[in-house]
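**Student:** have a look at this fold, sequence not included:
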């Protein structure tokens, strides 16, 4: 006798809940059809293999790739981890774990996180680089950001770009940095060109763009760069991890004179 259409006919037959609703319980244990009977696009998964959870297709592409997107989206909205946790009905520790380490999400957590970040599941889990040529957004909006919002993004970051006038050309290079006491601090080699500057003009830029979501933001700082004092060097040197390696013991300070930012939205 055939089962009603609202029942799964696989080996773990049970009622199927409406996947558009987020379970109210903290565990979200009843998340839809059994693994053998889920459609290939269930909750945005594009690959179905026996024994894999829906989120395996995300985490298999690189450790914490989705976690990085969640963290950047939270920062772009100016939210603390505790605020996202409250919105999603999760603990702060769980949000921090998702953002910083490889993880596996339940379907309920994915739905709740997408809602907490003002996104759909497809927008949250979609590819950063679209497979098809990008289409022109229907109504993109370019918004200026307040200085306070720019500072929140600078404080949360660790990698930016500095730009200055070299001998024959403009030089733009990435740097690891820290924001401390309204100053931007970075380390460089003692024999580098920028290490010779003392109250010279410099620009600092920080950005994040998502081609999949077709949105992003950029922050520009104009100011002067100078060598750090002994006290500033002592307070910040151990807190800046330089990816480039080598001997980079000279700390430089950017004194911001003007901080501006822009955000583009197309959703």
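**Tutor:** Cool, got the structure. Keep in mind it's a predicted model, so treat the numbers as computed, not measured. Numbering: from 1, shown residues only.

**Student:** only C-alpha atoms from now on, for both contacts and neighbour counts.
**Tutor:** OK.

**Student:** what about the helices in the chain?
**Tutor:** Assigned by DSSP state H, the helices in the chain fall at 56-59, 65-76, 81-88, 92-100, 107-116, 121-125, 147-156, 230-236.

**Student:** ok, residue 66 - contacts?
**Tutor:** 58, 59, 125 (CA atoms under 8 Å, 6 or more residues apart in numbering).

**Student:** swap in residue 86?
**Tutor:** With contacts taken as CA under 8 Å, 6+ apart, residue 86 has no neighbouring residues.

**Student:** against residue 164, how distant is it?
**Tutor:** Note on residue 86: its distance to residue 164, by CA to CA, to the nearest Å, is 43 Å.

**Student:** ok, and here's another one to check against it:
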């Protein structure tokens, strides 16, 4: 109500009329249903893009990246100068702790799913694996993405958003 009054006063000062924007139509209530790890990884494999979360200079950093799921691992391609690539190399065989999130949620119905994978991210060092992943996983930017990283999940969680009455 307050916003409408401010708009009306502003429009009156400007000598114009200002119709309130139509409120977006919000579908009925939804509920979140927990996914088991296998179902979450299956869904993750159906989308090409997600967000990697890691620590950079003691602060969280988030980057969009494309991925594939292979034998339960999440595989990414990055470029040599990427902070995550450097941190993963510095960590050696131990790897660096990351979270990876992807989702598919319809903006109109607000139904869909969201998956989070948490685990250690390490460089893929086997030349045959690297070559295979480079053919399977095409970069989505014009950067030269020659580095291949693998996340071995320690924790896989997810939710599916469904109608509350269904």
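**Tutor:** Happy to help now that I have it. Just so we're clear, the structure is a prediction, and the values are computed from it rather than from any experiment.

**Student:** and the TM-score between these chains?
**Tutor:** Here the TM-score for the pair of chains, by TM-score structural alignment, normalised by the length of the second structure, is 0.75; 136 aligned residues with a CA RMSD of 1.7 Å.

**Student:** that older thread, ok, of the contacts of residue 66 of the first structure, which one's closest to residue 236 of the first structure?
**Tutor:** Among the contacts of residue 66 of the first structure, residue 59 lies closest to residue 236 of the first structure (CA to CA), at 34.2 Å.

**Student:** where do the strands sit along the second structure?
**Tutor:** Assigned by DSSP state E, the strands in the second structure fall at 30-34, 49-56, 59-70, 73-78, 96-105, 112-123, 147-163.

**Student:** so the first one aligns onto which residues of the first structure?
**Tutor:** Right, strand 30-34 of the second structure. Under TM-score structural alignment, the counterpart of strand 30-34 of the second structure in the first structure spans residues 140-144.

**Student:** give me the contacts around the matching stretch.
**Tutor:** Counting by CA under 8 Å, 6+ apart, 260, 261, 262, 263, 264, 265, 266, 267 sit against stretch 140-144 of the first structure.

**Student:** repeat for stretch 198-213 of the first structure
**Tutor:** With CA under 8 Å, 6+ apart, stretch 198-213 of the first structure has contacts from 72, 123, 126-130, 154, 159-165, 215-227, 254, 266-267.

**Student:** please apply the same query to stretch 166-181 of the first structure.
**Tutor:** With CA under 8 Å, 6+ apart, stretch 166-181 of the first structure has contacts from 154-155, 157-165, 184-187, 193, 236, 239-243.

**Student:** hmm, try it at 10 Å
**Tutor:** For stretch 166-181 of the first structure, contacts defined as CA atoms under 10 Å, 6 or more residues apart in numbering pick out 151-152, 154-165, 184-188, 193-194, 203-206, 232, 235-237, 239-244, 251-254.

**Student:** list the buried residues of it.
**Tutor:** Buried residues in stretch 166-181 of the first structure, counted by 16 or more other CA atoms under 10 Å: 175, 176, 177, 178, 179.

**Student:** so what does the fourth one match up with in the second structure?
**Tutor:** Taking TM-score structural alignment for the superposition, residue 178 of the first structure sits opposite residue 68 in the second structure.

**Student:** identify, from the buried residues of stretch 166-181 of the first structure, the entry nearest to residue 145 of the first structure.
**Tutor:** residue 179 (18.4 Å).

**Student:** distance-wise, check the residue in the first structure that residue 121 of the second structure lines up against relative to residue 234 of the first structure.
**Tutor:** Superposed on the first structure with TM-score structural alignment, residue 121 of the second structure falls opposite residue 225. Distance of residue 225 of the first structure to residue 234 of the first structure, computed by CA to CA: 18 Å.

**Student:** do the same with residue 246 of the first structure
**Tutor:** Residue 246 of the first structure is 19 Å from residue 234 of the first structure, by CA to CA.

**Student:** between those two, which has more neighbouring residues?
**Tutor:** residue 234 (12 against 9; other CA atoms under 10 Å).

**Student:** can you find the partner of the more buried one in the second structure?
**Tutor:** Matched by TM-score structural alignment, residue 234 of the first structure corresponds to residue 131 in the second structure.

**Student:** for residue 200 of the first structure, same thing?
**Tutor:** Checking TM-score structural alignment: residue 200 of the first structure goes with residue 96.

**Student:** tell me how many other residues crowd that match.
**Tutor:** Residue 96 of the second structure is flanked by 21 other residues according to other CA under 10 Å.

**Student:** same question for residue 252 of the first structure.
**Tutor:** Considering only other CA under 10 Å, residue 252 of the first structure is surrounded by 24 other residues.

**Student:** residue in the second structure matching it?
**Tutor:** In the second structure, the residue matched to residue 252 of the first structure (TM-score structural alignment) is residue 149.

**Student:** and for residue 215 of the first structure?
**Tutor:** In the second structure, the residue matched to residue 215 of the first structure (TM-score structural alignment) is residue 111.

**Student:** list the contacts of its match.
**Tutor:** Contacts for residue 111 of the second structure were tallied using CA under 10 Å, 6+ apart; they are 27, 30, 31, 32, 104, 105, 160, 161, 162, 163.

**Student:** which of those residues are retained in the first structure?
**Tutor:** Contacts conserved in the first structure for those, using both residues aligned by TM-score structural alignment, their matches' CA atoms under 10 Å: 30, 31, 32, 104, 105, 160, 161, 162, 163.

**Student:** not counting sequence-adjacent ones, nearest residue to the fifth one?
**Tutor:** Read that as residue 105 of the second structure. Counting by CA to CA, 6 or more residues apart in numbering, residue 105 of the second structure lies nearest to residue 112, which is 4.2 Å off, once chain neighbours are set aside.
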